[in-house]
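**Student:** Build the 3D model from these lines:
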Amino acid sequence: MSNEQRGRSIAGIAASIQTGALDPRDLIDETLDAIDRYPDQAIFICLTPERARAEAQASSCRIRDGRSLGLLDGVPFGWKDLFDVTGVTTTAGSVVLSGQPPASADADVVKALSAAGMVSVGKTNMSEFAFSGLGLNPHFGTPRNPASGNDDRITGGSSSGSAAAVAAGLVPAAMGTDTGGSIRIPAAFNGIVGYKATRGRYSMKGVFPLAASLDALGPLCRTVQDAVWIDAAMRNLTAPLISRRSLVGQRFVIADTVFFDGAETGVVEAFEAAVERLARAGAVIRRQAFPVISDIFALMAERGPLVTAEAFALHKERLSGPDAARMDPRVVARARLGERISLPDYLHIVERRQAMQTEFAALLAPGELVLTPTLPHVAPLIEPLRQDDDLFFATNGKTLRNTLIGNFLDWCGVSLPCGFGDAGMPVGLMLSGLANSDDDLLATALSAEAVVRGER
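**Tutor:** All right, here's what the predicted structure looks like:
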């Protein structure tokens, strides 16, 4: 891929395609070649060149004949390997599933983006069964954070390959899933945009689950505008219905409880600088403690994590059979903890979760969005995490801490790059909204993005 094309947003690529300056067939050839030549071969699990070239050919013909499907037509896209793509086995990042039959149909959201003209280039790597926020994978390799200097750092997980593919400029956007932060974590670590929609905003048909009561979908991309276009297409809309919202008078609350505990100085400084820029742009910002957030972690300590209970139920047979020996031992160890969570415990968690969601919602002003650091630290080094189980689990827990709050409370959220912290690595700022406030969230993020990035 030429330097001119690499790293461009969907908007930038679409402008070239729609005017005829760039043929989708040439773009997909350049994309596949760039992926093949890229030094890190752990980003993609597999490519789908035949499908990609056929879709690019169809796009080229449509645009030449004046029948473009819209601004996504001809744009390359990557799929986390939880999404069914016709003719390809969905492995969920595990060799345990590599012998399963290929998918007989596309997942619903794959169909939706294909119908909008996007070109599927292949399946991106991930944490095995999506059960880690760090992105290490002993089967298919661990993608390296493109923002790393001389030291290899993690991309974050579980949507590790999707984030790396976008951050490296190999594709302008890729799909992720988010059960405890798996879109927003790698977005923050890699300095890109990650949008986690409200759970249920899109069809989950054809998507391999982790925990159905927490699983959500969304894209990793270079700009909020790209996320808005993808969101519309995933809902089978021909154009977005979301308009940019002024920051003047927009209300934000900084949640002081838990989010800043043990945060690196560089993260806090980058976040606070972005907050100051938002205030200068006219936003109304207050700070508040939310004891209900602490209650989430007290409930987890008392009864167990909801995600662990549901992951154990999903993988129970696998964990008690010969497949367990072929899985990542760390995934096995974490999933087996779910066996300790009884049915009364699980039902109590579900009941308390609903009450906590209601309690938190009552503390927000109308239209108010939550403003926090996406993560308390920048991307750590890969090798120490490979070598030390205790360090791995401690780091995984801290990495998931800020983002899992939004999954438990059923928020939608978007992580925006807001500066750099330790070792010059990217820092993310997270905007979150109550369930089904996605349109308001994205409308605000459209205006907040440049301010948060420090571009104006």
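
**Student:** Please count neighbours and contacts with C-alpha atoms only from this point.
**Tutor:** Noted.

**Student:** Can you tell me the number of residues neighbouring the residue nearest to S203 when sequence neighbours are not counted?
**Tutor:** Excluding its sequence neighbours, the residue lying closest to S203 (C-alpha to C-alpha, 6 or more residues apart in numbering) is D108, at 6.2 Å. Neighbourhood size, D108 [other C-alpha atoms under 10 Å]: 20.

**Student:** Now do the contacts for D108.
**Tutor:** For D108, the contacting residues are 203-206, by C-alpha atoms under 8 Å, 6 or more residues apart in numbering.

**Student:** cool, G181 as well?
**Tutor:** Counted by C-alpha under 8 Å, 6+ apart, G181 has contacts 133, 400, 403-404, 407.

**Student:** And this one, please, so the two structures can be compared:
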Amino acid sequence: MLFLAVTFLFIFLSLLFFLTSRRPVCTGKRAGEARAPVEQLLDPSNNPKMIKYEVKDLSSLELVGYPLRILSLKSLSLLGSFVIRNVKKKSNLDLMNGEYIPEPPTLFPPVPPPVPPPLRDKAIEQSNAKLLEDIAGRYASTNGRISSLDYWVAYKSGSVEPVDVARAVLESVRVSNSRSPPLRAIVETDNVLTMKLAQESTKRWREGKPLSLLDGVPFAVKAQIKFESYSLTGGGTFKPTCSLGLKEAKVVRRLVEAGAIMAGLTNMQEFGTGALGSNPHKEYLTARNPYSDECYCGGSSSGSAAAVASGLCPITIGGDAGGSIRTPSSFCGITGLKTTFGSLDLTGFLPQTASVGVIGPMCSTSVDAAIAMNVMEPGRFDLSGLADIKDLSGLRIGVYNEYFDHADPQVVSLCRKALDALASLGAEVKDIVIPELEELRVAHMITTATEFFTSYTVDIDKRVEEMNSETITLFSVGKSVSAKEYINAQKQRTRSISIVKSLFEEVDLIATPATGSVAPAIPPGAEKYGYGNTELTGKIMRYASLANFTGIPGISIPVGLTSGEGRGGGLPVGFLLQSEWNHEGLLLRVGSALEELIPMEKPPIYYNIIEKAKE
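**Tutor:** Below is the predicted model:
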């Protein structure tokens, strides 16, 4: 009895000592270290070759279907927190946990000043419009797909009218969602509104008074953007709390006021929380890639990419907080523009990633994107460079070779050919080094996961069982982030912005592949409960974080299809160009040049709306 009492006392005192002992404040891989100021890192006297490339492939954790569902639901429990902690460690997400970073935190990227209507640069707006009309006058499609200018040409010739186009779009959406497997690019339509807009456009064209190059052109919008009576569930089954009080999207209203025809809402990964475009909800289902319906479209703007690639409409609006415009654009072989942070009005956009999220156009061509940008934010973007895409002399393109080559071989090969194509027009390709890419990746992930989690805390407590597995897993990561990690991540943003500013003193553009792989196949079982693969996600998002975390713009341009038979062959590869803040015009100029040099084949799943409208 005495022995048991002594044993119990020993255990009690040991536990008490453990619980009351001072624990290390600094943990993680760099616990107790102090980073040198960024000015020292960027000192010109330093040898850039001494900077190590530290971005590594993530250790693989792959779960499909029901096992993923069980793990995700338990990840928010006390036991699950230990699992998430281990996942963070294996993914290097504990990097911000123990190091001292001397810079002050930067909570938002540089934001361009607003352009109120009375002060908009009318000269730029009118110059852009005149230039785009000149381009339309000599337009010839180079990618086999219908662009907005094909509609303009057809309406001008009288061969087809907007009402016929609207009917053809609505019927093609129905057919695309009735095939097996269903395409699920556009998941919600308002036929009454679409036909009303089409009739108004038809009247204007008959009178010879079109409002703009977009008059009568069909477009669609990602399901996280509010407009008219359309649902606002963000890819989920309920209206999230963060949508309360949201006003109508100004950019969508401006497109409609320019005569464009709203064709519907596009599919997306639930709340924008993944890179694949997976969505098992029966109201949505996972959008299928028009180049191979066995493959993902990429996330989270999956349906926006599929709608353009399949010909349903030449312009869609997507959102991008971690590659969500550029990744699906790359996977589906279209052009996608991630805009400068704050350059397009975010009214009506679900406010879930306040410091990294933007909206932007996803289009058949760069000219389509330019036309849309000049309507969505008139007078902000100088598009004059589109007048000359044959000579790129003086353009400096920076390539960090180790970073560029850290992708699948066929991806690298096609992107290297794109570089050669630009060099053939006179562009200079320069070697550069981008320091602290791994630190930036981790800081971006910590920030994004935290912002997602804090936007949905009320919904997590009330409706977590209704959420997809991938969504819950990301929220679990966000829940695990400490104040120390979050502040260190924002300090890293300060450093990363300084690094980017320094780079753009040397070059005009930074070039990489858009993604580290082509579109992956949808594994068996994923349709019901989803798919999680940390290694694959890391590869897909490898080149996305720089633009989101620092706020610079980037454009994904299709540069060819992979070779070979089976699932890995015939899939698009995207080439990513990133510029200094507010230089979208340069990106669109170079994108347009590349599209002429490297024509793309249209996919096997394709709907020729203009021809159908003539029937």
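
**Student:** and the contacts of G181 of structure 1, which are buried?
**Tutor:** Among the contacts of G181 of structure 1, the ones that count as buried by 16 or more other C-alpha atoms under 10 Å are 133, 400, 403-404, 407.

**Student:** Which other helices and strands does the host helix or strand of K88 of structure 2 contact?
**Tutor:** Assigned by DSSP states H and E, K88 of structure 2 belongs to helix 78-90. Using 3 or more C-alpha pairs under 8 Å, 6 or more residues apart in numbering; DSSP states H and E, the elements in contact with helix 78-90 of structure 2 are helix 469-480.

**Student:** quick one: the helices in the stretch 51-200 of structure 1?
**Tutor:** For the stretch 51-200 of structure 1, helices defined by DSSP state H, counting those that start in this stretch occupy the ranges 108-115, 160-167, 184-190.

**Student:** Ignore what I typed, I meant the stretch 351-500 of structure 2.
**Tutor:** 366-376, 401-404, 409-424, 437-455, 457-463, 469-480, 483-503.

**Student:** List just the one of the ones you listed that sits closest to I315 of structure 2.
**Tutor:** helix 366-376 (6.9 Å; C-alpha to C-alpha).

**Student:** so where in structure 1 does that closest one end up aligned?
**Tutor:** Helix 366-376 of structure 2 lines up with residues 224-234 of structure 1 when matched by TM-score structural alignment.

**Student:** post-alignment, that stretch versus structure 2, mean distance?
**Tutor:** By mean C-alpha distance after the TM-score superposition for structure 1, the fitted stretch 224-234 of structure 1 averages 0.3 Å away from its aligned residues in structure 2.

**Student:** Widest-spaced pair of the contacts of D108 of structure 1?
**Tutor:** S203 and G206 (8.5 Å).

**Student:** When these two are compared, which one has more neighbours?
**Tutor:** G206 (19 against 16).

**Student:** So what does the more buried one match up with in structure 2?
**Tutor:** In structure 2, G206 of structure 1 lands on G348 (TM-score structural alignment).

**Student:** From what I see, that match and L246 are in contact.
**Tutor:** Yes. The pair G348 of structure 2 / L246 is scored as a contact, 5.6 Å apart, by C-alpha atoms under 8 Å.

**Student:** okay, and the common contacts of these two?
**Tutor:** Both G348 of structure 2 and L246 are contacted by K226, under the criterion C-alpha under 8 Å, 6+ apart.

**Student:** any idea how far the residue nearest to S203 of structure 1 lies from D73 of structure 1?
**Tutor:** 18 Å (C-alpha to C-alpha, to the nearest Å).

**Student:** now the equivalent of A260 of structure 2 over in structure 1: how far from L364 of structure 1?
**Tutor:** In structure 1, A260 of structure 2 lines up with M118, judged by TM-score structural alignment. Note on M118 of structure 1: its distance to L364 of structure 1, by C-alpha to C-alpha, is 38 Å.
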